[in-house]
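1. For reference, the sequence and a predicted model appear below.
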Amino acid sequence: MLKDFKMDELRILCAIAETASVSRAAQRLNMPQSNVSRTLTSVERKVGLAIFLRTARELVRTEFGEQFIHASRAVLEQHEQLINLADRYKNTLQGVVTLGAPIGIHQFLGRYILPALRKTLPELQINLVTRNASEREQKYGAIFNSDCDLLISPFKPQNENLIARPFTRFRTGVFASPDYLAQHPIAEPEALVDHECITLRMLGGSDNIWTFKSKNGEPLNLTVKGGFVCDNTLPAVELAKLGMGIVYAPYYSLATELAAGQLVPCLKKERCIDLQAWLIFQRRDILPLRVQALLDGLSAHIKNLSHLLL
C-alpha cells in the first residue's frame, strides 16, 4: 500500500515539472539541490514508477508523470483553498455567533448590552438561543452543545476542556404579590417551608432547595414545595403576580414588576444570596475572531452594570 504524500513533496515535484530541471527547481524553491533530488528519488521509489525521464538537457515527464503532476496540482490547489477558508473563518468579524443563555439573562442582555454591541460590531449576526439549565446540570455541570459558540450558565461546564470565565454575580431573592404578602406575611426565611412556593425544575422540581443567609451570615438551605413547577422564571413570575405563590428569582429579572408594584420582596436583601453566572467557551486559540469579539464585548459591558445585578 502506498504511503500518503506530503504537500512539500508535491510542491517540489511540480516545481521540477515546471522548470524541467532539479537545479532550477531548487533555485526557485530556495532549497539545496540535494534535497530536491532526494525528494524526487524518494517519491519515485514510493510509487514504484518513474515520474521523469532523465535526458542530457532536461527532465521529461513520463506518461504516468503527466497524470501525477496534473493530480498533484489539483491537490495543492485544494489545500490552498482549505487554508484560505480556515483563515477567512478564523480572522473575519462577519458571520453568525450563537449565544446560549437562560431566558432571563437574554432579557437583561437585550435591554442593557446587545444594542450597544450591535453598534460597535455591526458585522456580527448574534443568534440568541434559550438554554434554561436543568436539574441534571445543577448536579453534573452545564451542557455545552455544538450549536452554541458561547454559553452563559449558573453552573460550570461538565466538559473540563472548556473554559468557564466568571461573567457576573447577581442577587437572588423571593417575591410575591402585595395581596399575597398582606394575607401571608413572612418574617424569616424559615417560614417559607409553610408557604405556597412556585418551584423551578433546575432547583429540584417539586421539592426545591432555596438558599438564603442566616442571621449570622451563614448559608441557609431550605426545602420548599408548591403546586406549580416551572422550567424557567417567566411563567413563575406571572403566577406570582397573580397571587399564586412565591417566586425565587434574580432581582434583575424582576426590575419592571418591582418598579410597577406588581411584586414586592418577601425578605430583606441582606438575607438573600448572590449567585455566579459563568461564560463558557472553547479555548481562545481555536475561537473565530467574531466569537472572540462578542466574548470580549459581553465581558467589558457587564462590568459596568453590577449596580443593576446586586
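-> Looks like it came in fine.
2. going forward, measure contacts and count neighbours with C-alpha atoms only.
-> OK.
3. quick one: buried residues of stretch 214-225?
-> By 16 or more other CA atoms under 10 Å, the buried positions in stretch 214-225 come out as 214, 220, 222, 224-225.
4. which parts of the lengthiest strand in the chain are buried?
-> Scanning the chain for the strand with the most residues, using DSSP state E, yields strand 163-176. Within strand 163-176, the residues scored as buried using 16+ other CA under 10 Å are 163-164, 166-176.
5. And that strand, what does it pack against?
-> Here strand 163-176 touches helix 233-241, strand 246-250, strand 264-265, strand 273-281, helix 289-302, helix 306-309, going by 3 or more CA pairs under 8 Å, 6 or more residues apart in numbering; DSSP states H and E.
6. check contacts around residue 281.
-> Contact analysis of residue 281 by CA atoms under 8 Å, 6 or more residues apart in numbering lists 149-151, 162-164.
7. same thing with residue 293?
-> Counting by CA under 8 Å, 6+ apart, residue 293 touches residue 93.
8. Next one: it from residue 35, what distance?
-> Here the distance between residue 293 and residue 35 works out to 44 Å (CA to CA, to the nearest Å).
9. now residue 73, nearest residue through space, not along the chain?
-> Closest residue to residue 73 apart from its sequence neighbours, by CA to CA, 6 or more residues apart in numbering: residue 14 at 7.1 Å.
10. Secondary structure of that neighbour: a helix, I assume?
-> Yes: under DSSP: H, G, I helix; E, B strand; the rest coil, residue 14 falls within a helix.
11. what's the burial count for it?
-> Residues lying near residue 14 (other CA atoms under 10 Å) number 19.
12. From what I see, it and residue 71 are in contact.
-> No: Residue 14 is not in contact with residue 71 according to CA atoms under 8 Å; the separation is 10.1 Å.
13. give me the number of residues near residue 52?
-> A total of 21 residues lie near residue 52 under the criterion other CA under 10 Å.
14. Quick one: residues contacting residue 267.
-> Per CA under 8 Å, 6+ apart, neighbours of residue 267: 173-174, 186-189.
15. distance of the closest residue to residue 33 other than its chain neighbours from residue 77?
-> Residue nearest to residue 33 in three dimensions, not counting chain neighbours: residue 26, with 5.1 Å by CA to CA, 6+ apart. Using CA to CA, residue 26 is found at 21 Å from residue 77.
16. okay, pairing it with this:
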Amino acid sequence: METLANLESFVRSAENHSFSEAARQLGLTPAAVSRNVAMLERNLGVRLFQRSTRKLVLTEIGERFLFSTRGNLEALQAAIADITADDNEPAGVLKVSMSPTFGLSHIMPLLPAFLAKHPRLKPEWHFENRAVNLVSEGYDVAIGGGFDLAPGIVSRTLAPAHIVTVASPGYMAGRTPPTNPSDLVAYSGIVMRSLRTGRIRPWTLRNATGSEMAGPLAETIIVNDPAAMREAVRLGLGIAMIAVADILLELERGELVRLLPNWYADAGAISLYYSSKTLMPAKTRIFVDFVADEFRRQRLAERCAGSLG
C-alpha cells in the first residue's frame, strides 16, 4: 500500500510540473518530494515523469495514474482530516487566501473567537490581491470577488461588492458636493490600476430608479491597492470609488463621507470559495459556517450595500 506522502508528492508535482513548487505547498524540501515520487515509481514499477532541467512532464502512464488518483486522494485527505483529532475536534492547518484590505478589516477580527472555539486549528492566512487556484495551490478557502468557478469549486456569498464615491470631510470643506456622476471629473481623482489587467477600470453608476451614468474620475493619483487608495482619500488628496466593505468602518466613524449617496456601481459579490467535494474537511466546513454566521450576526451584508444610500 502506497503512503499518503508519496501520493501527495506525485499529485502536487504533476499539477505544478515542479518538485520545488510541490515542496512549497506540502511544507517539504524538494529533495524529499523527489524522493517520495521516486519511491512511488519504484513500488509501482513504472516511470511517471519525464524529468528535465526545465520542468517535469508526465509520461502517458503518469497521466492515466494522475487522472485516477487525484479525486480519490482528495477524498482520502478529507476523510483523514475529519478523524485526526479526538472527539471530532478539527485540527491541522487552515490555509485561506483573502485580500489585505477586506481581510484585515472583517476577517482578522473574527480570529480570536474562532480559535477560542477551535484551538487545534492552525491558521495560515495569505493576504493577497489576486484570485488564487484553490486546488493547485492547496488552499482550503479563498475570500474575495471575481473568482472563476472552476469545476468542483463553489461560492457562498457574504456581502455585495458595491462601489461608492467617497472623500474626506477635510477635502470637501469649502467645495460644492457633486449632484450627479458627471460632476466627478471636476475633482482630484484617486484611481486604482488592476494588478490583473494593468488597466484602470471605469465605473458606471446606477441609482434606485435604474438610471445609469458613467462616473468619470480625473486620474490625479494612481495606486494598485485598495488600502492605499483608502489612505489617500483619508489624507484629503481627492475622491475615489471604493467598495463599501473596504471603507465601512471609516464611513461609520465619519472619517470619510459618501458623495452621491443615491448612486453606486455593482461589482458583484464578496464570497467564500471552497471545494464542493463530497467529503469536505471538517476544518473547512466549520470555518465557512463560522464566517457566514458572523457576517449575518453583524449585518455586514446590509451595511456593505451601497444601494441603501
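-> Looks like it came in fine. The model shown is predicted, which means the values in this text are computed figures rather than measured ones.
17. Residue 208 of the first structure: which of the buried residues of strand 163-176 of the first structure is nearest?
-> Taking CA to CA as the measure, residue 208 of the first structure lies nearest residue 174 of these, at 12.9 Å.
18. Trace the closest one over to the second structure, please.
-> In the second structure, the residue matched to residue 174 of the first structure (TM-score structural alignment) is residue 165.
19. rewinding a little: comparing residue 26 and residue 77 of the first structure, which shows the higher neighbour count?
-> More crowded of residue 26 of the first structure and residue 77, by other CA under 10 Å: residue 26, with 20 against 12.
20. So that one belongs to a helix, correct?
-> Yes: counting by three-state DSSP, residue 26 of the first structure is found in a helix.
21. Hmm, residue 38 and it touching each other?
-> No: using CA under 8 Å, residue 26 of the first structure is not in contact with residue 38; the gap is 11.4 Å.
22. picking up where we left off before, of the contacts of residue 267 of the first structure, which pair is most distant in space?
-> Farthest apart among these by CA to CA are 173 and 187. That separation is 13.9 Å.
23. dump the residue contacts of residue 121 of the first structure.
-> residue 93.
24. The second structure: strands as residue ranges?
-> Under DSSP E, the second structure gives strands at 49-50, 57-58, 92-98, 121-127, 141-144, 153-167, 189-192, 204-206, 212-214, 221-223, 239-243, 257-259, 265-275.
25. Mean neighbour count, those: which tops it?
-> Comparing the strands of the second structure by mean neighbour count (mean count of other CA atoms under 10 Å), strand 239-243 ranks first with a mean of 27.
26. and that one, which stretch of the first structure?
-> Here strand 239-243 of the second structure aligns to the first structure at residues 246-250, judged by TM-score structural alignment.
27. Look up the closest residue to residue 24 of the first structure, ignoring the ones flanking it.
-> residue 16 (7.6 Å).
28. which residues sit in contact with that neighbour?
-> When contacts are taken as CA under 8 Å, 6+ apart, residue 16 of the first structure is in contact with 22, 24-25, 59.
29. How about residue 180 of the first structure?
-> Going by CA under 8 Å, 6+ apart, residue 180 of the first structure touches 243-245.
30. from these, which is closest to residue 310 of the first structure?
-> residue 245 (23.6 Å).
31. what about the closest one, how many neighbours?
-> By the criterion of other CA under 10 Å, residue 245 of the first structure has 24 neighbours.
32. just residue 297 of the second structure next, same as before
-> Residues lying near residue 297 of the second structure (other CA under 10 Å) number 10.
33. still on that earlier bit, map the residue nearest to residue 24 of the first structure onto the second structure.
-> Checking TM-score structural alignment: residue 16 of the first structure goes with nothing.
34. measure residue 16 of the first structure to residue 182 of the first structure for me?
-> For residue 16 of the first structure, the distance to residue 182 of the first structure - CA to CA - is 91 Å.
35. can you check residue 208 of the first structure too?
-> 24 Å.
36. Next: residue 144 of the first structure.
-> Relative to residue 182 of the first structure, and taking CA to CA, residue 144 of the first structure is found at 43 Å.
37. and the two? which has more neighbours close in?
-> Per other CA under 10 Å, whichever of residue 144 of the first structure and residue 182 has more neighbours is residue 144, with 22 against 10.
38. List the contacts of that one.
-> Applying CA under 8 Å, 6+ apart, we find residue 144 of the first structure in contact with 151, 157-159, 280.
39. The residue nearest to residue 33 of the first structure -> the second structure?
-> The alignment leaves residue 26 of the first structure without a partner in the second structure, by TM-score structural alignment.
40. Over to residue 196 of the first structure?
-> Per TM-score structural alignment, the equivalent position to residue 196 of the first structure in the second structure is residue 188.
41. Which residue comes closest to its match once chain neighbours are left out?
-> Here the residue nearest residue 188 of the second structure, using CA to CA, 6+ apart, is residue 238, at 4.7 Å.
42. what's that neighbour in contact with, if anything?
-> Contacts for residue 238 of the second structure were tallied using CA under 8 Å, 6+ apart; they are 167-168, 171, 187-190, 232.
43. sorry, back to before: and the longest strand of the first structure against the second structure, how far off on average?
-> Comparison of strand 163-176 of the first structure with the second structure after fitting gives an average deviation of 2.2 Å (mean CA distance after the TM-score superposition for the first structure).
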